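K.L.:
Sequence below, structure please.
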Amino acid sequence: MKRKLHLLALLSLACGLECTAQVVAPAAKLQLVADGFGFTEGPAMDAEGNVFFTDQPNNRIWKYDTKGKLSIFMEPAGRANGLYFDNEGYLIACADEQYELWRIGMDKQVEKLAAGYDDSLFNGPNDVWVSPSGLIYFTDPYYQRNYWSRTEPDMPTQGLYLYKNGQVIRLDDQFKKPNGIIGTPDGKMLYVADIGDSKIYRYRVERDGSLTDKQLFASQGSDGMTIDSKGNIYLTGKGVDVYNPQGERIEHIDVPVNWTANVCFGGRDRDYLFITATDKVFILKMQVKGGY
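P.N.:
This next block holds a predicted model:
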């Protein structure tokens, strides 16, 4: 696979239309880390600031470390999509190949947490967030994959789920196509994108992990999402749009690809935005830090 690695001197690109605003570092430029992937997704930061992300068509999980080194972490990788690190340093993965939720150790040992709800297989877990208390929230839309033998879902519901104490609990089934998910660092609020209905919803997370007080946060869909230390929410699709906690768009980051799939923060100081965008990955210096 032809690949451009810019580890000492990264390619600089204009970062967008509104980069005079509140979250991007002054004079920061979007920097290309690498290209030539199939389709990049699911970035997640570990405790040291390394970023792990997926190339689902090529069935790989990659690692981009804090020194700028890019390497394959795991292959094959269950056609993993969304990723998130739990409190013990395990990588929680939406393993789409067999519609499963995985827990992966840094030794690459896999524990299959769940594959369905009641008597039905999942549609295909897509994105995941782990709360400070260790509860796992994930979305389960249906996207037909060319590596599946099935051509229709086992269940009509495209929902939001909680994995808790070995059990799967359906929290909300009122979506057209749920996708991106992120929670606040204190674990009190959860944001979920309904990309099929161009909406972002916000919930209050109760002490037992259940959700209440569902509200419309923004009339915009999103693929993946992340959050910064000020509570701003980052939405993806056509570039990256940043919304403050009041639901007001405060910044747009242009990304020179047809589709921006996902984002997370990374780096030793958690002050780089890591962007997966079609066949490429980028980083951008920020004046805010990741909120997790």
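K.L.:
only C-alpha atoms for contact and neighbour calcs from this point on.
P.N.:
Fine.
K.L.:
element containing the closest residue in space to residue 203 that isn't next to it in sequence, please.
P.N.:
Excluding the flanking residues, the one nearest residue 203 by C-alpha to C-alpha, 6 or more residues apart in numbering is residue 214, at 4.6 Å. Per DSSP states H and E, residue 214 falls inside strand 211-218.
K.L.:
can you pull the buried residues of that strand?
P.N.:
Neighbour counts over strand 211-218 (16 or more other C-alpha atoms under 10 Å) mark 211, 217-218 as buried.
K.L.:
Residues contacting the helix or strand following that strand, please?
P.N.:
Toward the C-terminal end, the helix or strand that comes next after strand 211-218 (DSSP H and E) is strand 225-227. Here strand 225-227 makes contact (C-alpha atoms under 8 Å, 6 or more residues apart in numbering) with 180-184, 233-236, 262-265, 290-292.
K.L.:
sorry, back to before: surely the residue nearest to residue 203 and residue 200 touch.
P.N.:
No. Between residue 214 and residue 200 there is no contact, the gap being 10.3 Å when judged by C-alpha atoms under 8 Å.
K.L.:
what's next to stretch 256-274, contact-wise?
P.N.:
40-45, 48-51, 65-66, 223-228, 234-240, 275-278, 281-290.
K.L.:
for that stretch, how far is the first residue from the last?
P.N.:
Taking C-alpha to C-alpha, to the nearest Å, the first and last residues of stretch 256-274 lie 14 Å apart.
K.L.:
Could you tell me which residues within it count as buried?
P.N.:
Here stretch 256-274 shows 256, 259-267, 270-274 as buried, counting by 16+ other C-alpha under 10 Å.
K.L.:
still on that earlier bit, and the furthest pair within the contacts of strand 225-227?
P.N.:
The largest separation in those, counting by C-alpha to C-alpha, is between 236 and 292 at 18.5 Å.
K.L.:
out of these two, which sits in the busier spot?
P.N.:
Taking neighbours as other C-alpha atoms under 10 Å, residue 236 and residue 292 compare with residue 236 leading, 26 against 19.
K.L.:
structure for this one too, so we can compare:
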Amino acid sequence: MRAGAARDRVIARAVVAAGVVALAPLAVHAQQPRIATAVAFTEGPTVDRDGNVYFSEMVWDRIMKLTPQGELTVFREHSNGANGLLVDPQGRLVACEGAESTRRGMTERFRPRVTRTDLRTGAVEILVDSGAAAPLVAPNDVTIDGKGRLYVTDLIGGAVYRIDGPGRVTRLLARPDVQRPNGIQISPDDRTLYLVEANGTAGGARLIRAYDLADDGTVSNMRVHYDFSPGRSADGMSIDADGNLIASAGMNQLRGSAETLDNHTGIYVISPRGKLLKFIPIPEDYITNNAFGGPDMRTLYVTAGKTLYTLRMDVPGLPR
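P.N.:
As a prediction, the model looks like this:
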């Protein structure tokens, strides 16, 4: 199976002004340069070794590609409800698939699975399909450890899985130990796994959990690393070379949940000790995820609403 033939169609082309790269029409915030794209809902950014940014466009069920030169194309037209993405060390695109998509007043449901795409050929390999070993409902986000093992969250299914290779999957966490697991990351030394809980219901967990991560890929010793309650929790997150979590969290508009506006939309930089080091506001109602890229790994790509923002960070990130 190959990525959609429409992936090379240029949707928009970048313009460069005052050191800001943005896709026409140009729309720039004073502190947060943004790439205004012809999309409806952005998620799951990741960056390959050539500097191409991939992100999910969930309303229209496609994966987008933004080149360093500013060309925006459709990488895969029918993405099977792709959400979280990750380019692995071998340059393959891992995708969490199966999210719902609502467009033209209709809700589409997709086959829950995790795939891996060869970025050179477009060939798609199924790593895990929903089954007895992994009763996936809607795989949400993904990260990778130093041994190449993948860790995947299923927010609706209330579980976290480890994938050791095609068809080799282990469920690490499940309800009631977790509620609505979302973003996931691993510390630079591979000894701590961080997990976002994004339960917007009354009394729900809206926090980041931390676990000891053993050499065999199992987790233990859960503790609360950072609590966002009563506001909106994080969605996705990345991690920098100092072990700080870079969390996309908060909201600027109520959405009918039990969440409050205590946490505004933005980037929350949280230390390995669970302390908030820095908050960078993003001028959107909601925010979803982020990923590091650029030649020095200090450019943070942030998905929020219909927009892809770029920020310059003090500490370089890890490609996870």
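K.L.:
since we're on residue 190 of structure 1, how many residues are nearby?
P.N.:
Residue 190 of structure 1: 20 neighbours (other C-alpha under 10 Å).
K.L.:
Alignment lookup: it to structure 2.
P.N.:
Aligned by TM-score structural alignment, residue 190 of structure 1 pairs with residue 193 of structure 2.
K.L.:
next one: stretch 281-292 of structure 1 to chain centre, how far?
P.N.:
Averaging C-alpha positions (C-alpha atoms, centre = their mean, to the nearest Å) puts stretch 281-292 of structure 1 14 Å from its chain's average.
K.L.:
So which of the buried residues of stretch 256-274 of structure 1 are in strands?
P.N.:
262-266, 272-274 (DSSP state E).
K.L.:
Test my guess that residue 247 of structure 2 contacts residue 268.
P.N.:
Yes. Under the criterion of C-alpha under 8 Å, residue 247 of structure 2 makes contact with residue 268 at 5.0 Å.
K.L.:
Which residue of those two possesses the greater neighbour count?
P.N.:
When neighbours are counted by other C-alpha under 10 Å, residue 247 of structure 2 and residue 268 differ, and residue 247 comes out ahead with 27 against 23.
K.L.:
Apart from its neighbours in sequence, what residue is nearest that one?
P.N.:
Leaving out its chain neighbours, the residue that sits closest to residue 247 of structure 2 by C-alpha to C-alpha, 6+ apart is residue 237, at 4.2 Å.
K.L.:
ditto for residue 66 of structure 2
P.N.:
residue 72 (4.5 Å).
K.L.:
what does residue 181 of structure 1 give?
P.N.:
Excluding its sequence neighbours, the residue lying closest to residue 181 of structure 1 (C-alpha to C-alpha, 6+ apart) is residue 192, at 4.5 Å.
K.L.:
Please, which helix or strand holds the one you found?
P.N.:
Element membership for residue 192 of structure 1 (DSSP H and E) is strand 189-194.
K.L.:
which outside residues touch that strand?
P.N.:
With contacts defined as C-alpha under 8 Å, 6+ apart, strand 189-194 of structure 1 is touched by 175-184, 199-205, 221-223.
K.L.:
Have a look at how far, on average, it is from structure 2.
P.N.:
Comparison of strand 189-194 of structure 1 with structure 2 after fitting gives an average deviation of 0.9 Å (mean C-alpha distance after the TM-score superposition for structure 1).
K.L.:
on contacts alone, who are the packing partners of the helix or strand just after that strand?
P.N.:
Counting by DSSP H and E, the next helix or strand C-terminal to strand 189-194 of structure 1 is strand 199-205. Helices and strands touching strand 199-205 of structure 1, by 3 or more C-alpha pairs under 8 Å, 6 or more residues apart in numbering; DSSP states H and E, are strand 189-194, strand 211-218.
K.L.:
contacting residues around the counterpart of residue 33 of structure 1 in structure 2?
P.N.:
Under the alignment by TM-score structural alignment, residue 33 of structure 1 pairs with residue 35 in structure 2. Residues near residue 35 of structure 2 by C-alpha under 8 Å, 6+ apart: 21-23, 26-28, 307-310.
K.L.:
quick one: residue 76 of structure 2 from residue 36 of structure 2, how far?
P.N.:
Counting by C-alpha to C-alpha - residue 76 of structure 2 and residue 36 of structure 2 are separated by 20 Å.
K.L.:
what about these two, which has more around it?
P.N.:
More neighbours surround residue 76 than the other of residue 76 of structure 2 and residue 36, with 22 against 19 (other C-alpha under 10 Å).
K.L.:
Need the counterpart of residue 229 of structure 1 in structure 2.
P.N.:
In structure 2, residue 229 of structure 1 lands on residue 241 (TM-score structural alignment).
K.L.:
List the contacts of the nearest residue to its match once chain neighbours are set aside.
P.N.:
Among residues not flanking residue 241 of structure 2 along the chain, residue 317 sits closest, at 5.4 Å (C-alpha to C-alpha, 6+ apart). Residue 317 of structure 2 is in contact with 238-241, 292-293, 297-298, counting by C-alpha under 8 Å, 6+ apart.
K.L.:
give me that answer again for 7 Å
P.N.:
Neighbour list for residue 317 of structure 2: 239-241, 292, 297-298 [criterion: C-alpha atoms under 7 Å, 6 or more residues apart in numbering].
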